[in-house]
Every structure is written in C-alpha cells, then in structure tokens.
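Chemist: Got a predicted structure plus its sequence, pasted below:
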Amino acid sequence: MCSLTCNTLKESEQNLMKAEKILEELQESKLDVSEVVQLEVELITTQGRLYVQQGKATQAVLLLERSLKLMQSLVSTDGAQIIEAHRWLVRAHQLCSNHEAAIEISLQAKAIAGSSFGPGSTKVAQVIHTIGQAYTCTGNTEHEGLAEQNLLESLSMYKQAGLAESSRALAVLDDLCHLHVHMKKYQEAFERLRSSMGMKREVFGECSEKVAETFHLMGAIRMAQGELPSAYRLMKKCLDIQSILYGPQHKKTKATKETLDTLSRCPGVVAKRNAPKADPSRRHLSAAVEKQKPPK
C-alpha cells in the first residue's frame, strides 16, 4: 500500500516536470493568454496538491494561494474548481497548524459554493464538512461545538439529497464519530458506527479498510466504557480483516494484535472465552420437548 502511494507520487512528479516543459513552450506560442493561464492554474494546483500529499506544507500554501489568484483573474473559472482549490488550501494550512487561516478559507469556500450552486447543494454539504474538520483540527475544546454543528449539518444535507449511503456522507459520519469519542460521547458514537456498518459493507466491501477501521473504533469505544469482552470481539473482527488486507506483518495488523493480546488477559474476557458454550443439539431438543407439552 505504501509502495503504491510512493510510486504514484513519483509518477506525479515526473508528469509535472513534463507538464512544466510543455507550459514553457505554450507560453512562447501564439495561444490565447487566458488559455495559457488556465493551463498554468491546472499545473500549479496539481503541484500544490502533490506538496500537500508529501507533507510539504509551506510550498503547498504558496502554490495554492497563487493558483487561487490566477483563477480569480480568469472570467470563466469553474466554481467547482475554485472550491476544490480552497479545500486543498485548507489542508495545507492545517499541515502548518495555521488553524485560524484554515477556518477562514473554508468559510470563504462555503460562501462561494452557496452562490455558485445554491444553499442546499451537495457542494455546500462538502464544504461544510471541511469547515467541521477545520474546527476539529484546532484541538480547542471551545471549537468542539462548532465542529459538531457543522458535521451534523453536512450529514443532514447529504441525507436530504438522498445520499446518506454515499462515500462522502460516510466520511462525514466517521469524522463526527471521532469527534464524539474525543468529547466522550461514547454511546452516541457507537450507535452511529453500528448503524453505518451495513452501508459501509455495501459501499466499500465486506473486507475493506473502512469496515476494519469501524470495528477498531467500536472496539476502542467499548474499551473506554470498560466493556472488555465486547471490545475483544470487535477488535478480533478488525484483526481478521486487517490480516486479509495487509498481512500479519503490517504495522496496523501488529498494533491490533497487541491490543487483542492485552484484552485476552483481562479477567472478564478470560471468563467469557472459557465459559461453556451452549450445545445446539440440546437447544433443539429442549424446544422439541416444549412443543410436546400439553397446554395448561
């Protein structure tokens, strides 16, 4: 998985170098100025995104800010393109821990989305999700209420649009659950995660990373609540999927295995695992005897 990401980033860098050479040639050609600027915008934006993925936050901020200025100089810039550039700039500022700037830019994106697509559009829902993330990332308890409010609003908008089972809506739900865990709203987070499991299996697959992560978070919640046998069962389900996805030597699989080993030594879990299991044949026999009894 990591090598695949590294290869993708390397290919992106190579493609960008080729694109830069092409852009230099185009700037010397007789193409319309706006066409050249549009190509430059696409190139700079792509480079900025690449820097975000590489964790080069300062370079990303500079390029994405330049990209936005160029977009604003164009008469026919696509609203969706501007919004997406804002969202990447938010991520870049978060990498720099410039949380106030990230919040301000995400709020600007909301205004643009509302005027371009209408207040009830999924584009607005997407930006409101970004605002919720921006407030969450501050780590400030005073921002938790605003983060929760925006994430709930985004989730509600996706539901109203009939997209409650979309990958974007499920991403909002996961962020909301992580926030609720941080706020110690354990049961609320657990119920939301449990209700999302069927949708995630449908959207991402039975043995997917998202399903494994959901089992892991549910297990962590049960640990925080002191319900260790339940935590053990959930972590075991997570481990089963991770073993298939990543193999036994992957760091995620190893970490879950360590948690499971620790849980397995807890008295409550030991007692539950060692408890005699009911014999299915005896259950069927008891049911048959009950049916044979004459009515009272």
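Modeler: Happy to help now that I have it.

Chemist: going forward, measure contacts and count neighbours with C-alpha atoms only.
Modeler: Will do.

Chemist: Okay, helices next: where are they in this protein?
Modeler: Here the chain has its helices, by DSSP state H, at 2-27, 33-54, 57-73, 79-95, 99-117, 122-137, 144-160, 167-182, 186-204, 209-224, 228-245, 251-264, 267-274, 280-292.

Chemist: looking at those, which is buried most?
Modeler: The densest packing among these, expressed as mean neighbour count by mean count of other C-alpha atoms under 10 Å, is seen in helix 122-137 with a mean of 25.

Chemist: Could you check the angle it makes with helix 79-95?
Modeler: 10 degrees (axes from the mean of the first three to the mean of the last three C-alpha atoms, to 10 degrees).

Chemist: Second structure for comparison follows:
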Amino acid sequence: MSVPIRIPTDSIYEERGSLCTTPKTVTSIHAEEDGSILDYTERSCDGAPPHDLKKRALPVDKLSRTQLTAEQCIQDNELLQAHKELIRCVALNRIIHGDGHWRLAKAFADLAYSYLTIRELPVQARQHAESAKNILLRGLDMSKSVEEKREVLGTLVTIYYTLGLSHLLQNNGRESFLSLQKVEKIVEELEELQEKTSVLGKITEKDIALALGRACVMQNKLSLAVNFFEQAIKTVTSSEGDSSPELISIYRDVARTEQMRRRHDQAIHYLLQAHSICQAVYKKLSVEVAQTGLLLAKAYAAAGHSEYNETADKYFTESLSVYQAVLGPEDPQTLNTCVEFSKWLIQIGKTQEAYKMLQEAMGSETQYNEIVAEMLSIMGSIHLADGKIQKGYRLLKKCLEVQTAVYSSQHSKSRETQNLLSTLQKSGASGE
C-alpha cells in the first residue's frame, strides 16, 4: 500500500542543539522497478509531523531544482541520474499540483519517455504514458495561457509517441500505428497554428515518420511504410544535408522494406547511399562500413541477375576483409559474413570455394554457438551433395553435437539434423 503524501505547511523553526533535539527533514523517494508505485514523503527523524519542522526547502523550490538537475544530467549524458530526477519530478508535482493537474501528466509523460529511451523498458514506459493520458482525459481546460497550451500539446506528443514506440517494441504494430497517427495529427494541427517549432523538442518529425514506417512494416503495409521512410529522409536532408549519419539507418530500413516488396534495384539504390555515407563518415576499416557492405552484397545476390555476380562478390569480399581486420577471424560477425558469402557461392555453383572458405573460418577448434552449427551443417550438406557421404555424416554428427548444446535436443534444427543422420544410418551410407 502506498504511504499517504504529506503536504508540508509554512511553519518554520530554527535548527538548534544536538542531533535531533530539533526535528530535521528527511526526504525519501520510493520507486519500484516496474514503475507501479511512486511515493514522496517528508518526515522528521524523531517522527514529528511536518508542521513542526523548522527549516526546509518548499516543494516548489525542490521541483525547480530537480527539473534543472534532470536537464543538466541529460546534457552531461548522466542518463541514469537524469531518470532518478524525473522520478522525483513526478512525486513533487503530485505534492504541489495534486492528482489531476496537467503538470503531473507532463511529469509522467517525461518519465515514460525516459523509461523508453534511457532504461529501454517499454512495459514501464507504457504504464506511465497511460497514467499521463488518463490524467489529461479526465478533463482538459484549454482556456489557458498560450504557454500552457504549448506545454499540454507537447505533453500529448510525448504521451502518444511513447505509447506508439512501446507497442512497436512489443511487436504490436496496429496499436503502435494508432498511437503514432495521433502524434501525426497533433503535429498537423500545430503546423496550422504555426506552433510546431515551439512545441516539438526532443521528439522530431523524423522520429515520428520513422516510427510510423516501422509500424507499417510490422503490419505488412509496405508501400505506406516506404512513404513514411522517404518522409523521414526528406526531413533529415532538409535540416542536416544529404550526408548526415542519421540517414544511414533510415536508408537501411527503406531498403529492407523494398526487398520485402521484391524491388531489389530500389533496395540497392538506397543501400548504395547508406554505404557512401558510411565511407565518408567512418574510417574505411570500420564495422559500420562492413555492415553496409554486407547488406549491399546480399542485395545484389538477392536480385538474382548474373550481371550482378561480380559486384556481389566484390562487396562480400570487402565486407569480410574489413570484419577480419577490425574484429578478428573468430568474431561472430566475421563468421556470419562467411556463412552469408558461402550461401551465395553455393547458389551460383561455386560449392568448393564455399567449402574452403568455411573450413578456413572454422579453424582447428570448434566453438559451440549458432553460427558454427550452421557452418557445419552447410559443410556437411556440400559433402553429401558431392557423394562424400561418410565425410558429410561426420560433419553433421558434429553439427548435431553443437546444436544440442546450443538449442537442446528437442529444437527443430537439432531434430532435423538427427532425422537426416538416422536416414543415413538406416541406408548404411554412413559407414557406421
């Protein structure tokens, strides 16, 4: 049960004498990790009621200081401390304004956004955003000053954006889209009132368009998703230029969507732009360059045109070389690139090249992880396809050992390999 909030009075006493002969204020903030309980109390260390306390800062002064501290912590990138200060802001707003005031809703909205962006806890973010929304829905008086109207509209943007992104992170595309549409509508109204610039702050038009695009992808509304991604690109380009690093992730999103639509040339177009920015912004030997290079290679490979083979090979080779140089040959990202490269080589009939690459990447010691299991499976399958049944059997047996350790014996991949081994044993081709 939450402890009742005690509202300090204006009584002031002088602090004298030894420890606790005159009451001294002790302030406590309690916040459960799931955000379900927030409590702010003031008490004296001898249990005396608040009106007997002599000197203390008034809640309104504490709130002002706490808000400034939270802002400063965010600027200094002390994000966890900023989150704690935002919890205090909720408690102090409740003390000062009561349970139904829009300023309490704003404090809940800011805390919800913090749970989303700082703590990366979408469930808690959604809970606090719902609390903020419920406060405003009880009755919102819009006959306020212009400044208060701006703050209320900004609070609504924060609430619905946080709800939209929380649903998105929980794979609820429909609910995400509905919340984000409300944000979009508020922004349109602000534009008509010429208040958009003064209200939109930490949440930008790019953020809103990007989130809407991702929500559309989740609902398989791919054409609409591309429109939103292009809107995000336009927003970033107009404000920061066409070489902004922010464009990299957006180009990757829209390219992935175009691939889902089987529009491979459009996907390649966007990935070329992402790769170009990466090469300009980051060092040539960087993970970022290797990532976009690999995506480009896969995009050319997925197009299925023989005239793209040389280009696909070029990007696979470059990406693998960068990963090996930056992360080392045994890093999971390096090994994953080997797997993707080998699959494409098999696709175009270069099975022996694929086998040699995987064999060299495997080395003498076998690690127990998903990528190694896939490498062993591919190598075993190559041997079986070449009629080298016993060699294939031995590799698949090793593959099953790794799969069982990584997934368990009941996993679909483990059972598939086990069934294949059993078939080979029954046919007598395994040599066992």
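Modeler: Looks like it arrived, so ask away. Everything numeric here is computed off the predicted structure, so don't read it as measured data.

Chemist: what do we get in the second structure for residue 104 of the first structure?
Modeler: When the second structure is aligned by TM-score structural alignment, residue 104 of the first structure is paired with residue 269.

Chemist: Ignoring the adjacent residues along the chain, who's closest to its match?
Modeler: residue 255 (8.0 Å; C-alpha to C-alpha, 6 or more residues apart in numbering).

Chemist: How about the contacts made by residue 19 of the first structure?
Modeler: residue 43 (C-alpha atoms under 8 Å, 6 or more residues apart in numbering).

Chemist: can you rerun that using 10 Å?
Modeler: With contacts defined as C-alpha atoms under 10 Å, 6 or more residues apart in numbering, residue 19 of the first structure is in contact with 13, 25, 39, 40, 42, 43.

Chemist: One more: residue 77 of the first structure?
Modeler: Per C-alpha under 10 Å, 6+ apart, neighbours of residue 77 of the first structure: 38, 70, 71.

Chemist: Relative to residue 129 of the second structure, how far out is the residue nearest to residue 176 of the second structure when sequence neighbours are not counted?
Modeler: Closest residue in space to residue 176 of the second structure, ignoring its immediate chain neighbours: residue 164 at 4.0 Å, by C-alpha to C-alpha, 6+ apart. Separation of residue 164 of the second structure from residue 129 of the second structure (C-alpha to C-alpha, to the nearest Å) stands at 10 Å.

Chemist: Overlap of the contact sets of these two?
Modeler: Common contacts of residue 164 of the second structure and residue 129 (C-alpha under 10 Å, 6+ apart): residue 158.

Chemist: what residue of the first structure matches up with residue 350 of the second structure?
Modeler: Aligned partner of residue 350 of the second structure by TM-score structural alignment: residue 185.

Chemist: got the contact list for its match?
Modeler: So residue 185 of the first structure contacts 177, 178, 179, 221 (C-alpha under 10 Å, 6+ apart).

Chemist: Shared with the second structure, which of the residues you listed?
Modeler: Contacts conserved in the second structure for these, using both residues aligned by TM-score structural alignment, their matches' C-alpha atoms under 10 Å: 177, 178, 179.

Chemist: ok, of the residues you listed, which one's closest to residue 190 of the first structure?
Modeler: Residue 190 of the first structure lies nearest to residue 177 out of these, by C-alpha to C-alpha, at 7.6 Å.

Chemist: List the single closest residue to the closest one in space, sequence neighbours excluded.
Modeler: residue 189 (4.7 Å).

Chemist: you'd agree that neighbour is up against residue 225?
Modeler: No. Residue 189 of the first structure is beyond contact range of residue 225, at 12.0 Å (criterion: C-alpha atoms under 10 Å).

Chemist: residues contacting the counterpart of residue 300 of the second structure in the first structure?
Modeler: For residue 300 of the second structure, the aligned position in the first structure is residue 135, judged by TM-score structural alignment. With contact set as C-alpha under 10 Å, 6+ apart, residue 135 of the first structure has these partners: 99-100, 102-103, 106, 141-148, 150.

Chemist: Check the gap between residue 135 of the first structure and residue 52 of the first structure for me.
Modeler: Taking C-alpha to C-alpha, one finds residue 135 of the first structure at 19 Å from residue 52 of the first structure.

Chemist: For the residue nearest in space to the middle of the first structure, list the residues it contacts.
Modeler: Centre of the first structure computed as the mean C-alpha position; nearest residue by C-alpha atoms, centre = their mean is residue 171, 4.5 Å away. Contact analysis of residue 171 of the first structure by C-alpha under 10 Å, 6+ apart lists 129, 155, 177, 210.

Chemist: now do residue 97 of the second structure
Modeler: Contacts of residue 97 of the second structure (C-alpha under 10 Å, 6+ apart): 60, 103, 104.

Chemist: Inside strands: which ones of these?
Modeler: With DSSP state E as the criterion, strands contain none of the contacts of residue 97 of the second structure.
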